[in-house]
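Q: Need a 3D model of the following:
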Amino acid sequence: MNKYIVLTLAVAALGLSACSSERVSNFPSYKLKVEQGNELDPQRLAQLQAGMTREQVRLLLGTPSIRSAFHANRWDYQFAVTRNGITQENHNLTVYFDGDVLSRAEGSALNPAEKTDKP
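A: Below you'll find the predicted structure:
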């Protein structure tokens, strides 16, 4: 009886040792595409101009991803696409207000040539 238990445990240990994470990752599998943040439409970005009110910017671009309590005159929009833990796209836009009026905007989302950051 003990021989069968020992033999079963040995076969189970041998079988489980073949399931290392390195070998499992070589098998093709579905890699989930994760989109985070606000995807910014280039046509809407082209309409963005200094002098717009906060409400106009919110209607045009949507609610900002980051609104800091310490920087009340700054809104940040972030957008990232990752697949299998690797970032394929990364866009950012920062808009600055002078009171209630848009003073300037900057970020990689404004420059089409720098639109994708692929590793």
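Q: only C-alpha atoms for contact and neighbour calcs from this point on.
A: Noted.
Q: Looks to me like Trp75 is in a helix.
A: No: assessed by DSSP: H, G, I helix; E, B strand; the rest coil, Trp75 does not belong to a helix; its assignment is strand.
Q: Would you do the same for the sequence below? I want to compare the two.
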Amino acid sequence: MRWKHIVAASLVLASLSGCSWVNKLVYRIDINQGNYIDQTAVEELKFGMTKEQVKFLLGPPMLVESGYPNTWYFVQYLKPGHDAPEQKELILSFDNSGQLVGMKGDYQPGSGFFEAVR
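A: Model (predicted):
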């Protein structure tokens, strides 16, 4: 009879505590999708770079819209195992001759980005 009370009490305590601590014991892999964007590579970007030079630094873009071939989107999505997902993006604009003219997004350009000859 005594063991039934112990089992019942442990079941009640387990149901009240929830499964949050059990969930942390389960291994979850980090999920990386899209472009891996390194801040040091972004700092090397300069006005006037060609599309080939940008592709050499950052790799191919994640998205180039068919109607706007001079706008490149680099998107990085990271979902660490038990943490909240994080998404960063970098949008580069080129002129009609294929030279870099603009940059916006979650990354800061280096000082050389603004010093290039226009």
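Q: Go ahead and confirm Lys46 of the second structure touches Leu100.
A: Yes: shown here, Lys46 of the second structure and Leu100 form a contact pair, counting by C-alpha atoms under 8 Å, at 7.4 Å.
Q: just checking, what residue in the first structure corresponds to Tyr77 of the second structure?
A: Matched by TM-score structural alignment, Tyr77 of the second structure corresponds to Ala80 in the first structure.
Q: And for the closest residue to its match other than its chain neighbours, the neighbour number?
A: Nearest non-adjacent residue to Ala80 of the first structure, counting by C-alpha to C-alpha, 6 or more residues apart in numbering: Asn90, 4.4 Å away. Residues lying near Asn90 of the first structure (other C-alpha atoms under 10 Å) number 20.
Q: before we move on, what about the one 3 residues further on?
A: Leu93 of the first structure: 20 surrounding residues under other C-alpha under 10 Å.
Q: Confirm it sits in a strand?
A: Yes: counting by three-state DSSP, Leu93 of the first structure is located in a strand.
Q: what does it align to in the second structure?
A: Checking with TM-score structural alignment, Leu93 of the first structure has Leu90 as its match.
Q: How about Leu32 of the first structure?
A: With TM-score structural alignment as the criterion, Leu32 of the first structure lines up with Ile29 in the second structure.
Q: Against which helices or strands is whichever helix or strand the match of Tyr77 of the second structure is part of packed?
A: Assessed by DSSP states H and E, Ala80 of the first structure sits inside strand 74-83. Where contact means 3 or more C-alpha pairs under 8 Å, 6 or more residues apart in numbering; DSSP states H and E, strand 74-83 of the first structure is packed against strand 33-37, strand 86-98.
Q: Highest mean neighbour count out of those strands?
A: Ranked by mean neighbour count under mean count of other C-alpha atoms under 10 Å, those are led by strand 86-98, which reaches a mean of 18.
Q: Mean distance between the following helix or strand past that strand and the second structure after superposition?
A: Where DSSP H and E defines the elements, the next helix or strand beyond strand 86-98 of the first structure is strand 101-106. When the second structure is superposed, strand 101-106 of the first structure averages 0.7 Å from its matched positions, counting by mean C-alpha distance after the TM-score superposition for the first structure.
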